[in-house]
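Colleague: Need a 3D model of the following:
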Amino acid sequence: MKVAFIVWRFPVLSEAFILNQITGLIDRGHEVYIYPVNGLPKNYTGKVHPIVEEYKLMDCTFFPPAVPENIVWRFFKGIGLLVRNIYLGSLKSLRFFQLGKYDKEVATLKTFYRISPLLEDGVYDIIHCQFGTLAPIALAYREAGIISGKLITTFRGIDISKYVEENGRDVYEQLFREGEFFLANCKFFGDRAINLGCDSDRIVVHGSGLDCRKFAFKPRYFPADGKVQIATTGRLVEKKGIEYAIRAVAKVAKEYPNIEYKIIGDGELKEHFEKLIAELNIGHIVKLLGWKQQKEIVEVLNNAHIFIAPSVTAADGNQDAPVNTLKEAMAMGLPVISTTHGGIPELVEDGVSGFLVPERDTDAIATKLSYLIQHPQLWETMGQAGRARVEEKYDMNKLNDELVAIYQQVLQPELPLPVLREELTHI
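Modeller: Next up is the predicted model:
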């Protein structure tokens, strides 16, 4: 099969789940073409996931020309691209500027840049939008004849939470009508899509997988030196709820000063967290490590004893699916503390592989953290349960086999769908 992956930017360190699908398809003999409609990530430094280099994914990634910051130069360069590509069909894009017909991501000067890589060869078996927010672009381009193929859309979180709150419940009306098939990375978001109008016969739960072989299981025991290592991996943004974990660690440190909390990630709240850590006088305990590559993350997790993933519903409505970094920690045998939030309860079984607490509840996080420190005999059994859960539901190889089967069923509707992992319901 010839598959086009439509993504916002590429390569994004925090989106290893997309890389796992791409490489899974390549390993199974399919052709993958990657189209990042907004080009490289902002503040791109050249640091990429090792898989990008291993599979030479930049060679099958087709970037749009850089969009100038200056609006005047952006206009003239865009018009130049339009004229230069007339023989390839660039004039088809002029239809996007019909007043009120297309949304702002389609009716934009950026369109002249975005369609450039697609004009050479836009014929595919499958067009896979990796977030629902990309679907209006793909639908418009397909309608104009710039790209062709069966359209599959994956809902991953922000696209079925914040985006819907901002744009209204009917924002996906056209997509649900014209898109061939839909995936949701958890039952929580799949049910939400159905409630927004998606046909329940055209959507399945398809989780974000990870390569369990790269996250070796290790039983956790109380350290000989008594220093309990706690870890969190995630972007430093409101949705990840890291502030509540920092405050919880500060509370626990009063009773158990021999702990260390390492936070892997970067983001807009970094400065705020630095100030908070200083105010709480826990700079000797809480360390902001910044972004790390997978090998470095594994090293930190390998030395940790407890993992915290305190996700919350952001003020703008943004919510999480089962967090991929949480899956990685569980695969490595770490007992976890997370929140009753979004799709996380589908991953973490409260009291079995870890604990779930209410969102934004510093005291509850502190209580469970203290409990785990006091009861290290639970660590090994919780870790084993977590590993088993991840292998059962989120193994990359099983999920990639399932993805191929879904593609084939979309292309040949007479084929049966693969056995579903979750049954979606209309609430």
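Colleague: drop to CA atoms for contacts and neighbour counts, all remaining ones
Modeller: OK.
Colleague: who's in contact with the one helix or strand V404 maps to?
Modeller: Assessed by DSSP states H and E, V404 sits inside helix 396-411. With contact meaning CA atoms under 8 Å, 6 or more residues apart in numbering, helix 396-411 is reached by 20-21, 24-25, 125-126, 150, 180-181, 206-212, 415-418.
Colleague: Stretch 258-270 now?
Modeller: 226-238, 249, 253, 284-292, 297.
Colleague: Of those residues, which belong to helices?
Modeller: Among those, the ones falling in helices (DSSP state H) are V249, A253, I297.
Colleague: Which one (most neighbours) among the residues you listed?
Modeller: Counting neighbours by other CA atoms under 10 Å, V249 comes out on top of the ones in helices among the contacts of stretch 258-270 with 26 neighbours.
Colleague: Now do the contacts for it.
Modeller: Residues near V249 by CA under 8 Å, 6+ apart: Y261, A366.
Colleague: Recalculate using a threshold of 10 Å.
Modeller: Counting by CA atoms under 10 Å, 6 or more residues apart in numbering, V249 makes contact with 230, 243, 256-257, 259-261, 282, 285-286, 362-363, 365-366, 369-370.
Colleague: most surrounded residue in those residues?
Modeller: Per-residue neighbour counts (other CA under 10 Å) across the contacts of V249 peak at I365, which has 29 neighbours.
Colleague: let's see this one next to it:
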Amino acid sequence: MNPAPKLAVIVTEFPKSTETFIYRDLVTFLEAGVELRLYHVAPYRAQQTLHGFARPLAARAVDLGFWQPAALLRALARRPRAVIGGIARMLWAYRAHPKIAAKSIALVPKALAIADDARTWGATHVHAEFAGHPATAAWLGHRAGGAPYSVSCRAHDLFRTQALLGDKLGEAQAVRTVSDFGRAFLQRTVPGMAARDIQVIHSSVDVARISPVETPPSTTPFHILYVGALEPKKGVGHLLDALVIAGNRLGDWRCTLIGHGPDADALRARAAALGLGDRVRFAGMQPFEAVAEAYATASVCVAPSVIGPNGRQEGIPNVMIEALAYQRPAITTAISGIPELIRDGDTGLLVPPGDAGALAAALLRVHADPAAALDMARRGRAHVANEFDLAVNARRQLALFFPETTPAAQ
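Modeller: Next up is the predicted model:
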């Protein structure tokens, strides 16, 4: 019997309550028989709650500090030209991004310590979740003699800057994006990627474990649900404006906003100034079990995403995948890879980003014809089951990491 493969995974932060899409994958890898070690670039986030389903990851998380002079010296002794060349290449690539350059330099010793620890543990593959700092850590570690690595590219990690991506992705064993839009963007904008085999593997949900809601959306009350961070690229302010425009035409309505973020206080003040305070509830961060209940009782789920500062934007919002898995009507915007999930009028409704009037009209459309909205949601769940299913997509990822042996298929 072959020994279980050992996978080292690098993320930016741990735990992070909004990254359920990563943790679902990792837990599925564990269930498939993979041994896993999880490294986080940023310090451990003690203030964050780890969702119940992801608790097995806590014992596998390794918190290495940034002060790692011994790891740096070992790497320089072992492969001086490769390590110094990588640092020089990184500084040159980020010359127009001094903040990213500074963070990357600070990351160097920790990246090399991660490579050392993963090598000692016996990792046969390293996977970076996000093409930003996690991929930088995997790339530098590989240059210092670490294991082969792969990278998952999602959204802002591609769109904010393409500096150094040609190096990090070019030296990777495998590259994955979560949307066709992301793959096309890489092939169009990053040197060396035009001919690269980039696998599109969507973020996923465990469709089989989610019972679809078979009832039409309620209009008494009409419950509008938003789940996600409260930050500029999420466009929550446009949802508040849409609620003012739709007004009493939505009848007995309420709106729940689940999540937190830098815009929370400003959005609360805006809701109050718009006279929405008694109908809009800011629920803050909630455990996944409470979020699941919110999906199941929602009349419509909304992701009013926009292109934020520095080109920050969604890939495909995981909250929309989850909403459709629960068979709830979904409204979002036509940016990035979102139309690969929400086909307007078929699996949900698409509106132009930042258009509060169009968003209000979409809400009124769901309210006016709950039966048609449920039909759209049913088609949406079927689409999710076909292309966004966790079991299938986890096997595809494992085949990228371990091309000789795919544990999920054993």
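Colleague: thinking again about what came up before, from the contacts of stretch 258-270 of structure 1, which ones fall inside strands?
Modeller: If you go by DSSP state E, these have V228, Q229, I230, A231, T232, T233, V286, K287, L288, L289, G290 in strands.
Colleague: Make a ChimeraX selection of the buried ones in the residues you listed.
Modeller: In ChimeraX, this line selects whichever of those come out buried by 16 or more other CA atoms under 10 Å:
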select :228,229,230,231,232,233,286,287,288,290
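Colleague: Reformat the ones in strands among the contacts of stretch 258-270 of structure 1 as JSON lines; add distance to E346 of structure 1.
Modeller: Converted to JSON lines, these look like this (distance: CA to CA, whole Å):
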{"residue": "V228", "distance to E346 of structure 1": "28"}
{"residue": "Q229", "distance to E346 of structure 1": "26"}
{"residue": "I230", "distance to E346 of structure 1": "23"}
{"residue": "A231", "distance to E346 of structure 1": "21"}
{"residue": "T232", "distance to E346 of structure 1": "19"}
{"residue": "T233", "distance to E346 of structure 1": "19"}
{"residue": "V286", "distance to E346 of structure 1": "29"}
{"residue": "K287", "distance to E346 of structure 1": "30"}
{"residue": "L288", "distance to E346 of structure 1": "29"}
{"residue": "L289", "distance to E346 of structure 1": "29"}
{"residue": "G290", "distance to E346 of structure 1": "28"}
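Colleague: Return the closest of the ones in strands among the contacts of stretch 258-270 of structure 1 with respect to L88 of structure 1.
Modeller: G290 (44.0 Å; CA to CA).
Colleague: and the equivalent of that closest one over in structure 2, what is it in contact with?
Modeller: Taking TM-score structural alignment, G290 of structure 1 has G284 as its aligned residue in structure 2. Neighbouring residues of G284 of structure 2 by CA under 10 Å, 6+ apart: V227, G228, A229, L230, T256, L257, I258, G259, H260, G261, A264.
Colleague: Of those - the most surrounded one?
Modeller: Neighbour-wise, the contacts of G284 of structure 2 (other CA under 10 Å) top out at V227, 27 neighbours.
Colleague: how about the nearest residue to that residue, chain neighbours excluded?
Modeller: What sits nearest to V227 of structure 2 in space, not counting adjacent residues and going by CA to CA, 6 or more residues apart in numbering, is I258, at 4.7 Å.
Colleague: Give me the aligned partner of the one you found over in structure 1.
Modeller: By TM-score structural alignment, I258 of structure 2 lines up with I264.
Colleague: and that match, that one's in a helix?
Modeller: No. Secondary structure of I264 of structure 1 (DSSP: H, G, I helix; E, B strand; the rest coil): strand, not part of a helix.
Colleague: so how far is C198 of structure 1 from it?
Modeller: The gap separating I264 of structure 1 from C198 of structure 1 is 36 Å, by CA to CA, to the nearest Å.
Colleague: wait, D125 of structure 1 sits on F5?
Modeller: No. Here D125 of structure 1 lies out of contact with F5, judged by CA atoms under 10 Å, at a distance of 11.3 Å.
Colleague: which of the two has more neighbours?
Modeller: F5 (20 against 17).
Colleague: element containing the more buried one, please.
Modeller: strand 2-7.
Colleague: would you list every one of the strands in structure 1?
Modeller: Taking DSSP E as the test, the strands found in structure 1 are 2-7, 31-36, 123-129, 148-155, 181-184, 203-205, 228-233, 259-264, 286-290, 306-309, 336-339, 354-357.
Colleague: With distance to L82 of structure 1 as added columns, please give those strands in a markdown table.
Modeller: Shown next, in a markdown table, are those (distance: least, CA to CA, whole Å):
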| stretch | distance to L82 of structure 1 |
| --- | --- |
| strand 2-7 | 21 |
| strand 31-36 | 19 |
| strand 123-129 | 20 |
| strand 148-155 | 20 |
| strand 181-184 | 32 |
| strand 203-205 | 37 |
| strand 228-233 | 43 |
| strand 259-264 | 43 |
| strand 286-290 | 41 |
| strand 306-309 | 47 |
| strand 336-339 | 49 |
| strand 354-357 | 53 |
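Colleague: Tell me which of those strands sits nearest to Y55 of structure 1.
Modeller: Of all those, strand 31-36 sits nearest to Y55 of structure 1, with 11.4 Å by CA to CA.
Colleague: From the contact counts, what lies against the closest one?
Modeller: Contact partners of strand 31-36 of structure 1 among helices and strands, from 3 or more CA pairs under 10 Å, 6 or more residues apart in numbering; DSSP states H and E: strand 2-7, helix 16-27, helix 116-119, strand 123-129.
Colleague: Mean deviation, it versus structure 2?
Modeller: Once fitted to structure 2, strand 31-36 of structure 1 is off its aligned match by 1.1 Å on average (mean CA distance after the TM-score superposition for structure 1).
Colleague: so that strand corresponds to what in structure 2?
Modeller: Using TM-score structural alignment, the residues of structure 2 aligned to strand 31-36 of structure 1 are 35-40.
Colleague: Please pick out the residue of structure 1 most distant from its centre.
Modeller: Distance from the centre of structure 1 peaks at Y87, with 37.6 Å (CA atoms, centre = their mean).
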